[in-house]
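Enquirer: pasting the sequence and the predicted coordinates here, then a few questions.
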Amino acid sequence: MRKVWEQGDKRVDRTSVGTRSIFGASLRFDLSADRVPLLTTKRVYWKTAAREMLWFLSGETNIRPLVQQGVKIWNEWPHANYVKKTGDAISLERFIERIASDVTFAERWGDLGPVYGKQWVDWSTYKIDTDGRYTKGPSVNQISNVIDSLKQDPASRRHIIEGWNVAEIDQMALPPCHKTYQFHVNGSRLNCLLYQRSCDVALGLPFNLFGAALLSRMIAQQVGLTPGNLVWMGGDVHLYLNHRNLIEEQLSREPAGEPKLKIAQRAEDIFSYRIEDFEVTDYAPQTPLRAPVAV
């Protein structure tokens, strides 16, 4: 954060808010002994990040299941889309109330398009029939495929989950930021590398790191390996200019403690974990820091 804020180039970004940005950064974390990369210089609502990860794994792309759990992190995008397309200047709060209470409204306005979950567990394929026409083929469940390949061919260099489906990017409310996960087996340890094309350091990165660690831990448990390293790599790594107060306050704080993530039991499969299966201990963060989301 300090490097981006003090050395980053000022850029005019897609949101018109403006950022300070660097290109190319990396972080490395040891996930053994239940360690988890969870910031202590501000409170990170890890259950929200865990619920989002479970939502991804479900293949769901509508915000309604998140809204019903009190998860707000995706609300702004469908709200902005609704206001733009209808001209109805409904408040965000009222829009979310309608998403929660009105199934038909949620089906029409709560869907984000083929975002993360769709690509992870239901990647579309096509085939050419005898008349030269394209028809839909069987979908690809990348999560299941990676788990199978880790069990059957641990030395493979193809243990990859990819979210960047070029053919469907324009249909997504927001193209995937944490786009590519690659897994690597070293003896009995499972390592995970996450490449993130675009990273909001103040708001997004804390969630992305916890989510990647949680996914890596679940997969390791499913394939009978122990957690290894989490390597994070960022492309455009930035801070929004209107996050100044959050940034300066967080940079004045000293990190302390070593949180632990425990998974209570091995679920029947990767898609059967529940929020109750996860517990974070030894986490004593400093007070929350808030800033607006740039849409």
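Expert: Sure thing, it's come through. Numbers count the residues shown, from 1 in each chain.

Enquirer: contacts and neighbour counts: CA atoms only from here.
Expert: Fine.

Enquirer: can you give me the strands for the stretch 1-150 of the chain?
Expert: Counting by DSSP state E, counting those that start in this stretch, residue ranges of the strands within the stretch 1-150 of the chain are 9-11, 19-30, 126-128, 134-136.

Enquirer: other SSEs contacting the one helix or strand Asn229 maps to?
Expert: Taking DSSP states H and E as the definition, one finds Asn229 inside strand 226-240. Other elements packing on strand 226-240 under the criterion 3 or more C-alpha pairs under 8 Å, 6 or more residues apart in numbering; DSSP states H and E are helix 2-7, strand 19-30, strand 189-200, helix 204-223.

Enquirer: okay, pairing it with this:
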Amino acid sequence: MMRHPEQQYLDIIRHLIEKGDRRIDRTEVGTLSMFGAMMRFDLSDGTFPVFTTKRVYWKTAVKEMLWFLTGQTNIQSLLKENVRIWTDWPLDKYRKATGDAISQEDFEARVLADDDFAGEWGDLGPVYGKQWRRWVDAQGKEHDQIATLIETLKNNPTSRRMLFHAWNVGELDQMALPPCHMTYQFYTSENHSPVQSDGERGKRKVSMLCLQRSADTGLGVPFNICQQAALLHMVAQQVDMVPGELIWMGGDVHLYLNHRELADTLLSREPKALPKLKLVRRPDAIDGYRIEDFDVTGYDPHPPIEAPVAV
């Protein structure tokens, strides 16, 4: 019997609890930490690695990835999609700068209603999307790393230079949060799968490796894995290939001390079957996808687990 792919994630959590290095981190919450971890997920049969030991809100994760791909950096467009995961950072900045103890709900309402307010207080600085789509070099020239990746996959699919990253040293101090999932590298190979549909026959397989320098295993990692899998499915469709393997690598992999109850609950649960993903439409470009294009079937997770976000 094959081992459930989600066990890789549970193994990391178990290792952190048993052997993690206890340390005080940037947020002062404290973590149990380890250095270096890897997980591999085979997506070739349409598997969508949305973890099942707690409900993962995959639509929110995918919406964030779609936002990255458009190159946007303001939370206003995210809030319009009912995605609130980035609000904590500009809200904290606004409260400290103004002394106004505004609630998150009221802050978000102002960002949505007032474009000038959103422009001043809703922008996160040159975070992921800016670096992916509009990296500015020393001469002032913009580089669209995603467009270059797509072109290279189409025209030189065995290149060892098919990657993009967000760790722009000169702009880190302007970002609300330096990039955690910072480097994405792609690799194509012949498709030797014994079971291939007519639409897959003769197509190459594309795999993706993501290096995440800082990995919050309780809340962040399940979210990241699912959105990275969505990205691989989109890239594969755009370059007329089939998805291969998603390889996730973590640098500082940690469990926040106030997530211990969450971790214990996860370890007490048995993983269920992972869902399947089918893209129902092929847009003209990688930034043309909408959440409605993602048809996810068979997702029947354990109940959600609430836990605080460390800012």
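Expert: On my side now, so go ahead. Just so it is clear, the model here is predicted, and its values are computed rather than measured.

Enquirer: just to revisit the earlier point, okay, and the strand holding Asn229 of structure 1 goes to which residues in structure 2?
Expert: The counterpart of strand 226-240 of structure 1 in structure 2, using TM-score structural alignment, spans residues 242-256.

Enquirer: gap between the matching stretch and the chain center?
Expert: Using C-alpha atoms, centre = their mean, to the nearest Å, the distance from the centre of stretch 242-256 of structure 2 to the centre of the chain it belongs to is 10 Å.

Enquirer: distance of the residue nearest in space to the middle of structure 2 from Pro90 of structure 2?
Expert: Most central in structure 2 under C-alpha atoms, centre = their mean is Asn224, positioned 3.2 Å from the mean C-alpha point. Counting by C-alpha to C-alpha, to the nearest Å, the gap between Asn224 of structure 2 and Pro90 of structure 2 amounts to 21 Å.

Enquirer: in TSV, list the helices and strands packed on strand 226-240 of structure 1 along with distance to Val67 of structure 1.
Expert: Putting these into TSV (distance: least, C-alpha to C-alpha, whole Å) gives the following:
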stretch	distance to Val67 of structure 1
helix 2-7	33
strand 19-30	29
strand 189-200	22
helix 204-223	17
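
Enquirer: and of the ones you listed, who's closest to Asp13 of structure 1?
Expert: Nearest to Asp13 of structure 1 among these is strand 19-30 (6.7 Å), distances taken as C-alpha to C-alpha.

Enquirer: corresponding residues in structure 2 for the closest one?
Expert: Counting by TM-score structural alignment, strand 19-30 of structure 1 lines up with residues 31-42 of structure 2.

Enquirer: stretch 52-70 of structure 1 too?
Expert: Going by TM-score structural alignment, stretch 52-70 of structure 1 lines up with residues 64-82 of structure 2.

Enquirer: ends of the matching stretch, how far apart?
Expert: In stretch 64-82 of structure 2, first residue to last residue: 11 Å (C-alpha to C-alpha).

Enquirer: correct me, but Leu209 of structure 2 touches Trp248?
Expert: Yes: Leu209 of structure 2 sits in contact with Trp248 when judged by C-alpha atoms under 8 Å, with a separation of 5.8 Å.

Enquirer: distance of the residue in structure 2 sticking out farthest from the centre relative to Lys93 of structure 2?
Expert: Of all residues in structure 2, Gly99 sits farthest from the chain's C-alpha centroid, using C-alpha atoms, centre = their mean; the distance is 32.6 Å. With distances taken as C-alpha to C-alpha, Gly99 of structure 2 is found 10 Å from Lys93 of structure 2.

Enquirer: and what of Val309 of structure 2?
Expert: 16 Å.

Enquirer: and what of Val253 of structure 2?
Expert: Counting by C-alpha to C-alpha, the gap from Val253 of structure 2 to Lys93 of structure 2 is 26 Å.

Enquirer: okay, these two: which has more neighbours?
Expert: For the pair Val253 of structure 2 and Lys93, the greater number of neighbours falls to Val253 (24 against 14), based on other C-alpha atoms under 10 Å.

Enquirer: contacts for the match of stretch 52-70 of structure 1?
Expert: Among residues not part of stretch 64-82 of structure 2, those counted as contacts by C-alpha atoms under 8 Å, 6 or more residues apart in numbering are 63, 83-84, 86-87, 108, 111-112, 118-119, 122-134, 146, 227-228, 231, 286-287, 289-290.

Enquirer: chain center to that stretch, what's the gap?
Expert: For stretch 64-82 of structure 2, the separation from the chain centroid amounts to 13 Å (computed by C-alpha atoms, centre = their mean).

Enquirer: next up, the contacts around Ala50 of structure 1.
Expert: Shown here is Ala50 of structure 1, whose contacts under the criterion C-alpha under 8 Å, 6+ apart are 210-211, 214, 275.

Enquirer: ChimeraX command for the buried members of these?
Expert: Restricted to the buried members of those, where burial is judged by 16 or more other C-alpha atoms under 10 Å, the ChimeraX selection command reads as follows:
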select :210,211,214
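
Enquirer: between the contacts of Ala50 of structure 1, which is nearest Val166 of structure 1?
Expert: Of all these, the one with the least separation from Val166 of structure 1 (C-alpha to C-alpha) is Gly211, at 23.6 Å.

Enquirer: map the closest one across to structure 2 for me.
Expert: Taking TM-score structural alignment, the alignment pairs Gly211 of structure 1 with Gln227 from structure 2.

Enquirer: rewinding a little: the residue farthest from the centre of structure 2 -> structure 1?
Expert: Taking TM-score structural alignment, Gly99 of structure 2 has Gly87 as its aligned residue in structure 1.

Enquirer: next one: Tyr128 of structure 2
Expert: Under the alignment (TM-score structural alignment), Tyr128 of structure 2 maps onto Tyr116.

Enquirer: dump the residue contacts of the closest residue in space to Pro154 of structure 1 that isn't next to it in sequence.
Expert: Leaving aside its sequence neighbours, Pro154 of structure 1 sits nearest to Val185 (C-alpha to C-alpha, 6 or more residues apart in numbering; 5.9 Å). With C-alpha under 8 Å, 6+ apart as the criterion, the residues that contact Val185 of structure 1 are 150, 154-155, 191.

Enquirer: cool, thanks, signing off.
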